[in-house]
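# Test case, fold it:
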Amino acid sequence: MVNAVITARLDYGNCLLYGVSKALLDRIQKVQNTAARLVTRSSKREHITPILADLHWLPVSFRPQYKILTYVYQSLHGLAPSYIKDLIMEYKPTRSLRSESTSRLVVPKIRTKTYGERRLGWAAAFLWNDLPNDIKQKRIFISESFLQVYLGFIILFVLLSLASLSLSTLPIFQRKLTICEARDLLLYNHKYEDDIENFFAKVKCDSSAEDVLRSIYLKYGNYTDDETFQEDIKEKEASGMGKEYINEMKLKWKLKKISLPNKSARLKVFDLIDLIVLVVFAVDLILRLVTCPSIASYYKSALNVIDTVVLICGILGYVLEKVLINFTYDRGDLDILVYLQQLRVFRLIRVVQNVAAIKVLAFCFKTNIKEILILMLFLFVGVNIFANMLFFVEPKNISSIPQAWWWGIITMTTVGYGDLYPVTFSGRIIGSLCAVSGVIVLALIIPIFVNNFLALYELACLLQKEKDRKPKTKTLKIKVEPSKF
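Have a look, this model is predicted:
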């Protein structure tokens, strides 16, 4: 609201403030100081300079200079309108001089000092020539289309990451383990006989574990116990069967007793998507840190901290999936590293944090924090009272007071999942009073927050429309009659 009502007014046409008296600028500076103290809720005794520095607000005396230099920069790079370009002329010497590479402007001649130095052409040339050469030669402008492409690119990969993690838990997007994957999981931290391990080492990894086991069961399914199998082995040895054939039958009988893990794995395309997403966000974070003026200031934002933690957890989870076999196919405590990727949704908050509705919503939460605390207090008192009453009235249905708390929360907030409900007549009376009191509390507090939000949002929309409104250009129509001779 301060940016929309006060700061926008200070910046509107402030190029005219260049060169005015210090007394007039001090009067406008008091308005900015009051707005800064209002935003930061600082007292009048605190010094205003560090407050303005924390808000990244230029003092009033420097804001016209910044806007004039912005016009010059846009004009030199072909981004300013023609009526501003005509007022700014680059200095081009008639012969080769060292000043040719300093990107200087031609300072026009003026007749009066008081008003002549306030002209845009003279002020722009004077301020631009006074800048260091390394600043004037930098091209730091980023087009709006590039920013839109970047934001769309980041949003795409955020949604891709969330979709990959969520869809990979569906059975239709999972596959059965191959025989090699089942072998690795079976032999992980387990020791079997050498002939069994040699058999699994020679199998083809493109076949599934179910197909291999099915072939063994079909071939040796008529053997129900060891005695039947041993009798058949003795008969085959007596009939002169080869030793290799007998050993193969013994090996297959051992394999029949081994139960391969019946687990599923997600499709390999999700692993590829996760790898691409991690690479993109890692490069994005590195570029942010390299171009950031202060890393300490960068990590003062909670969104930046969450973004970095999620990226580190994602990299660790991906590495552990490739190193630890049981982490890949079994669920455990380390799965939190993978499911923390859902916190990447906070990146979307960074994208929409400059939307008017989001700003108004955050401001309403700050201004109505007392009403929200009162609502939480009423809910806390009501839940405790009705939960304790229900616990003593219905000892068979409610096993503990914390369980009754859960019933009180879902009843007063009018959710009512139906997992807990009173059975006796007195319990139903308590439940009715609890539901009615919850509706009354919500109906008294929530409209205050909603009305404030709607009023502030309508004001923000009106200010945005006024800011975006283009001035109407009037065309002068002149009717020229042919001269009479």
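# From now on I want contacts and neighbour counts done on CA atoms only, so please keep to that.
Noted.
# what sits against the residue most central in space within the chain?
Taking Cα atoms, centre = their mean, the centroid of the chain lies closest to Arg347, which sits 1.1 Å from it. Residues near Arg347 by Cα atoms under 8 Å, 6 or more residues apart in numbering: Val158, Leu303, Asp307.
# now the other sequence, so there's something to compare against:
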Amino acid sequence: TAESVREPSGIIEAICIGWFTAECIVRFIVSKNKCEFVRRPLNIIDLLAITPYYISVLMTVFTGENSQLQRAGVTLRVLRMMRIFWVIKLARHFIGLQTLGLTLKRCYREMVMLLVFICVAMAIFSALSQLLENGLDLGTKNKDYATCWWVIISMTTVGYGDMCPITVPGRILGGICVVSGIVLLALPITFIYHSFVQCYHELKFRSARYSRSLSAEFLN
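This is a model prediction of the structure:
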């Protein structure tokens, strides 16, 4: 709205959007292959990060600050949530996010294996908890979903404390669930960690080599 634009946060947002828009336009103009530029994932993310601001401004201008704008509030909130793509834009300049993306790309099998481990353990321990621990303090009628939630929280050692077993067999099962979660999570995470370190050094070496090549071209 017009009032939000006058606020400091609105002014900062407008400046950032203007900067991002100018950057995208300049990069599009100087790019040799326009079709390849449009198909690049990071450029698509840039477009998704910029577009919601202009759409929300246009909706505010055409609908006005009245009941029509309130009816469009859900759409505006969804568009504003797309501003999370601003964070992904940092991957272009931040080696840490590049390392994370490359690690997830190379370790997708380990990630799937981790997900399978968690799902299998969740099915086993949730069934056992309902069998051995009828007195589980769930506080809800949907015991199937609640026991799955309890298993996930226990295996990841988060332990919110919103539900807990109150009988001896249930507490023994809870201890086994916690220890099993530590073991199951440690196996694939070790491979992911080593891949992350390898990707980090690889990208760092590539960045240093690129900087040296630019320096050599500048000196020549």
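# thinking again about what came up before, looking at structure 2, which of the contacts of Arg347 of structure 1 hold up?
Contacts conserved in structure 2 for the contacts of Arg347 of structure 1, counting by both residues aligned by TM-score structural alignment, their matches' Cα atoms under 8 Å: Leu303, Asp307.
# Output the longest helix belonging to structure 1.
In structure 1, taking DSSP state H as the definition, the longest helix is helix 425-468.
# how about the residue nearest to the centre of structure 1, what's its match in structure 2?
Here Arg347 of structure 1 is matched to Lys89 in structure 2, going by TM-score structural alignment.
# Which strand or helix spans its match?
For Lys89 of structure 2, the host element (DSSP states H and E) is helix 85-89.
# Please work out how many residues are found near Leu373 of structure 1.
11 (other Cα atoms under 10 Å).
# Aligned to it, what sits in structure 2?
Match for Leu373 of structure 1 (TM-score structural alignment): Val112.
# Please tell me how far its match sits from Ile192 of structure 2.
Taking Cα to Cα, to the nearest Å as the measure, Val112 of structure 2 falls 12 Å from Ile192 of structure 2.
# Please apply the same query to Ile124 of structure 2.
25 Å.
# Neighbour count for the two, which is higher?
Set side by side, Ile124 of structure 2 and Ile192 show more neighbours around Ile192, with 20 against 14, by other Cα under 10 Å.
# SS state for Cys164 of structure 2?
Three-state call for Cys164 of structure 2 (DSSP: H, G, I helix; E, B strand; the rest coil): coil.
# mind checking what it lines up with in structure 1?
Cys164 of structure 2 maps onto Tyr421 in structure 1, by TM-score structural alignment.
# residue contacts, Thr424 of structure 1?
Glu394.
# Arg92 of structure 2 and Leu185 of structure 2: what is the separation?
31 Å.
# Most neighbours of all the contacts of Arg347 of structure 1, which one?
The residue in the contacts of Arg347 of structure 1 with the most neighbours, by other Cα under 10 Å, is Val158 (21 neighbours).
# so where is the strand or helix carrying it in structure 2?
Assigned by DSSP H and E, Val158 of structure 1 falls within helix 144-167. Using TM-score structural alignment, helix 144-167 of structure 1 corresponds to no residues of structure 2.
# Check which residues of that helix are buried.
Ile154, Ile155, Phe157, Val158, Leu160, Ser161, Leu162, Ser164, Leu165 (16 or more other Cα atoms under 10 Å).
# same thing with stretch 358-373 of structure 1?
Lys359, Val360, Leu361, Phe363, Cys364, Glu371, Ile372.
# Return the subset of those residues lying in helices.
With helices taken from DSSP H, the overlap with those comprises Lys359, Val360, Leu361, Phe363, Cys364, Glu371, Ile372.
# Now do the contacts for the corresponding residue of structure 1 for Pro41 of structure 2.
Taking TM-score structural alignment, Pro41 of structure 2 has Ala302 as its aligned residue in structure 1. Ala302 of structure 1 sits next to no residue when contact means Cα under 8 Å, 6+ apart.
# any idea how far Val2 of structure 1 is from Ala302 of structure 1?
On the measure of Cα to Cα, Ala302 of structure 1 and Val2 of structure 1 end up 23 Å apart.
# now swap in Asn133 of structure 1 and tell me
36 Å.
# Can you tell me the SS state at Thr414 of structure 1?
coil.
# residue boundaries of the helices in the stretch 201-350 of structure 1?
209-219, 226-238, 243-257, 268-291, 295-298, 302-323, 325-329, 336-339, 346-352 (DSSP state H, counting those that start in this stretch).
# Could you dump these into CSV with distance to Lys22 of structure 1 added?
Output for the helices of the stretch 201-350 of structure 1, formatted as CSV (distance: least, Cα to Cα, whole Å):
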stretch, distance to Lys22 of structure 1
helix 209-219, 85
helix 226-238, 105
helix 243-257, 94
helix 268-291, 37
helix 295-298, 33
helix 302-323, 40
helix 325-329, 69
helix 336-339, 59
helix 346-352, 39
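# Out of the ones you listed, the one nearest Ser145 of structure 1 is which?
helix 346-352 (15.2 Å; Cα to Cα).
# Mind listing what's buried along that closest one?
For helix 346-352 of structure 1, by 16+ other Cα under 10 Å, it's Arg347.
# Equivalent analysis for stretch 120-136 of structure 2, please.
Neighbour counts over stretch 120-136 of structure 2 (16+ other Cα under 10 Å) mark Ala121, Met122, Phe125, Ser126, Ser129, Leu132, Glu133, Leu136 as buried.
# my read: the second one touches Cys148, true?
What it means is Met122 of structure 2. Yes - between Met122 of structure 2 and Cys148 there is a contact under Cα atoms under 8 Å: 5.9 Å.
# which non-adjacent residue is nearest Leu184 of structure 2?
Among residues not flanking Leu184 of structure 2 along the chain, Phe117 sits closest, at 6.7 Å (Cα to Cα, 6 or more residues apart in numbering).
# list the contacts for the alignment partner in structure 1 of Tyr53 of structure 2?
When structure 1 is aligned by TM-score structural alignment, Tyr53 of structure 2 is paired with Gly314. Applying Cα under 8 Å, 6+ apart, we find Gly314 of structure 1 in contact with Leu278, Leu337, Val338, Leu340, Gln341.
# ok, Gly314 of structure 1 to Arg331 of structure 1 distance?
Per Cα to Cα, Gly314 of structure 1 is found 16 Å from Arg331 of structure 1.
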